[in-house]
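Student: Test case, fold it:
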Amino acid sequence: MQRIIDSHFHIWDPSVQPLSWLDGTDGSITRRYDMDCFKRAYASYNEQHPDAAVNFIGGVYVEVDTDDTSLEDRLLSENHDPLLLATSMRSTVGPAMRMPLYAHGVREPLHTPASPRGRCLQDDFIRGLQLMADKNMPFDACVRVDELDDFAQACEQVPEATVIVDHMGNIFDLHNLESSSDALHRLGELPNVYVKVSGYPTDDPRFVSTLLDLAQAAFSNKRLLYASIGLSLAYTPISTVICQSCSTVSRETTTSSSITRGTPTISSKGKYHDLQHPVRRRVLPLHHHHERGWNH
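Tutor: Sure thing, here's the model as predicted:
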């Protein structure tokens, strides 16, 4: 049975957490999402696809761009669900950044209106990225598609940093794909950069096929990472997410001691965190909600 670590999901409760960016959405995701939602999605998939059932090991929580990061830090510290394997928490990247001690990774949203253009090339950002490299802490990068060249330049300045590019760089059509190809190849040439094959529209088979071909050409399967984002399953059934992934990448058998290295969008070693000692497991994600006008 294929083993899956879902490397990027979000949970939240708008009745408890301030999430002002939800005001700009259509309202369909302005509701509570918890770990039980996540579990039900994978259980439902297995019931509907018994011949292609998956072993859902757990997932990686990624910050949700809340207006109150201290509250988010506390809520995650109190969440002891065994399927919550790791967290990538919010901080402003720099030499004096603060992070909760339980965090396994860092994310500063670079794709939101609050993030100035060129932020990833600012001196304090580069110094913070170097600090994370020194501490062996990965950075989750959600970047505007037209700033992928800038981000590649930033990563080239700190090639030892472990960086995970969220959602295929937010590429959402063939025009973006063509203009972003060089930047993705530059990122793929760096040995510690991974990409989450996620967050792209799935209704155009030609676009999906071309995008995944680019991902494999730039990064190789070992550095492509699967994720469902959890709540995006309300838009794209998990069966589509998994089946599309399986049809485009070669699958290899996992072992009991590590996550499969050669199953990019299904599960993969990504230098994310120590999931359990003594084995260091490397993890990371995939979403499908760009068509609703937001991508986190």
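Student: alpha carbons only for contacts and neighbour counts from here, please
Tutor: Will do.
Student: Identify the spatial nearest neighbour of residue 230, chain neighbours not counted.
Tutor: Distances taken as Cα to Cα, 6 or more residues apart in numbering put residue 9 closest to residue 230, at 4.9 Å, once the chain neighbours are dropped.
Student: Same question for residue 184.
Tutor: residue 218 (6.3 Å).
Student: helix or strand for that neighbour, which one?
Tutor: helix 205-219 (DSSP states H and E).
Student: chain center to the helix or strand that that helix is followed by, what's the gap?
Tutor: With elements assigned by DSSP H and E, the helix or strand that comes after helix 205-219 is strand 224-225. With Cα atoms, centre = their mean, to the nearest Å as the basis, strand 224-225 stands 9 Å off its chain's centre.
Student: and if you look at stretch 74-91?
Tutor: A distance of 15 Å separates the centroid of the chain from that of stretch 74-91, by Cα atoms, centre = their mean.
Student: Let's see this one next, to set against the first:
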Amino acid sequence: MRVLDSHLHVWDPELLTYTWLDGPYDRRFAEAELERDPLVAERVECVFVQAETISDDFLGEVRWVESLAERRGVVGIVAGAQLHRGIDTATHLEELGTHPLVVGVRHNLQGDQDGLAMSSAFVTGAREVATRGWSFDVCVRADQLPDIARLAGAIPELRMVLDHLGKPEVGTADAPLAPTVEWVRDIEELAKHPEVFCKLSGLPAEAGGRWSREQLTPFLDAVADAFGVERLLWGSDWPVSAIGPAEDDDPHAPDDGSATYQATARQRWLDAVVAWADERGHDVDALLWGNARRAYRLDDQRPADTVRRGFLGRLFGK
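Tutor: Okay, here's the model as predicted:
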């Protein structure tokens, strides 16, 4: 079984600045920690997704991940970007275009004000992403999904990858929640746009690390019905989705029962998605490999000098 993990993070607070890390997240999760991850597959590659450094470190994060890429199987980078900053956005995308591993960007919208994704400045920046042939990773709350559907309608050529199924409320294994009518409606509306893909990722984190396959199956079924299997791709969301109650055999479990790193979480999520796909008769190789390569155009990456045609080039005739 070959695996392309479409949503992997690494971070190191000693190298880069993050304002959101706290509790069990506030430590290094990088090359050494990933090397100890027990994911079992014949071949494992990954797409790194920006880990929400401060914006001044977006380019530094790309350079750092590039230094790890060959050893850790990183075949693409989804870089951090702020798409609503006009000429600053243009300059940043131009610089990203000099890094051949960059296959997309993510402006993390989940903490932004409603409506930003449809502002004229944001739409202009998103159009530039589309012009470069890059993807736009969409990290939003469930109630922001209608804005993303409108953005897809405004820029139909923009290939978007929805992270974490749009972050629906899923409850926990002991207190599961069913998909809401509103979330299903908004997912179906977004899926009408053929350039939008959906990652099977992040649900363990939405459950606080207390999840079961039975609990999450209705959400997987809903996105399969909406997008079709050909637009779904598996992602681990490591290590964000590897934090929760200590596993039974963890010799380092906190005495107070607080959340901690779950060493087998990435493998368990992979196993859950594979078991679901097998039961439904879905194409496992497409979910774990082929669809991600298509979504991020990994088979037709171009050298850096052929993609440096951003705002600046058009504005100044270069």
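Student: Give the buried residues for the helix holding residue 218 of the first structure.
Tutor: By neighbour count on 16 or more other Cα atoms under 10 Å, the buried set for helix 205-219 of the first structure is 207, 208, 211, 212, 214, 215, 216, 218, 219.
Student: Please dump those into TSV; it should also carry distance to residue 123 of the first structure for every row.
Tutor: Shown next, in TSV, are these (distance: Cα to Cα, whole Å):
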residue	distance to residue 123 of the first structure
207	36
208	36
211	32
212	33
214	31
215	29
216	32
218	27
219	27
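Student: residue in the second structure matching the residue nearest to residue 184 of the first structure?
Tutor: Matched to the second structure by TM-score structural alignment, residue 218 of the first structure sits across from residue 226.
Student: I'd assumed residue 183 was in contact with that match.
Tutor: No: judged on Cα atoms under 8 Å, residue 226 of the second structure makes no contact with residue 183 at a distance of 11.5 Å.
Student: Next one: residue 53 of the second structure from residue 60 of the second structure, what distance?
Tutor: To residue 60 of the second structure, residue 53 of the second structure is 9 Å away according to Cα to Cα, to the nearest Å.
Student: cool, and residue 275 of the second structure?
Tutor: Going from residue 275 of the second structure to residue 60 of the second structure by Cα to Cα gives 38 Å.
Student: got it, and residue 34 of the second structure?
Tutor: Remark: distance between residue 34 of the second structure and residue 60 of the second structure (Cα to Cα) = 20 Å.
Student: on that earlier part again, shared neighbours of residue 53 and residue 60 of the second structure, which are they?
Tutor: Counting by Cα atoms under 8 Å, 6 or more residues apart in numbering, the residues touching both residue 53 of the second structure and residue 60 are residue 16.
Student: Burial check on the aligned residue in the first structure for residue 191 of the second structure, number of neighbours?
Tutor: Residue 191 of the second structure maps onto residue 188 of the first structure when the alignment is built from TM-score structural alignment. Using other Cα atoms under 10 Å, residue 188 of the first structure has 21 neighbouring residues.
Student: Check residue 119 of the second structure too.
Tutor: 12.
Student: again with the one 10 residues further on
Tutor: For residue 129 of the second structure, the tally of surrounding residues (other Cα under 10 Å) stands at 22.
Student: aligned partner of residue 115 of the second structure in the first structure?
Tutor: Counting by TM-score structural alignment, residue 115 of the second structure lines up with residue 118 in the first structure.
Student: how much space between that match and residue 172 of the first structure?
Tutor: For residue 118 of the first structure, the distance to residue 172 of the first structure equals 21 Å [Cα to Cα].
Student: quick one: which of the two has more around it?
Tutor: Applying other Cα under 10 Å to residue 118 of the first structure and residue 172 shows that residue 172 carries more neighbours, namely 20 against 12.
Student: For the more buried one, give its distance to residue 141 of the first structure.
Tutor: Counting by Cα to Cα - residue 172 of the first structure and residue 141 of the first structure are separated by 16 Å.
Student: Pretty sure the match of residue 115 of the second structure sits against residue 152.
Tutor: No: taking Cα under 8 Å as the definition, residue 118 of the first structure is not a contact partner of residue 152, at 11.8 Å.
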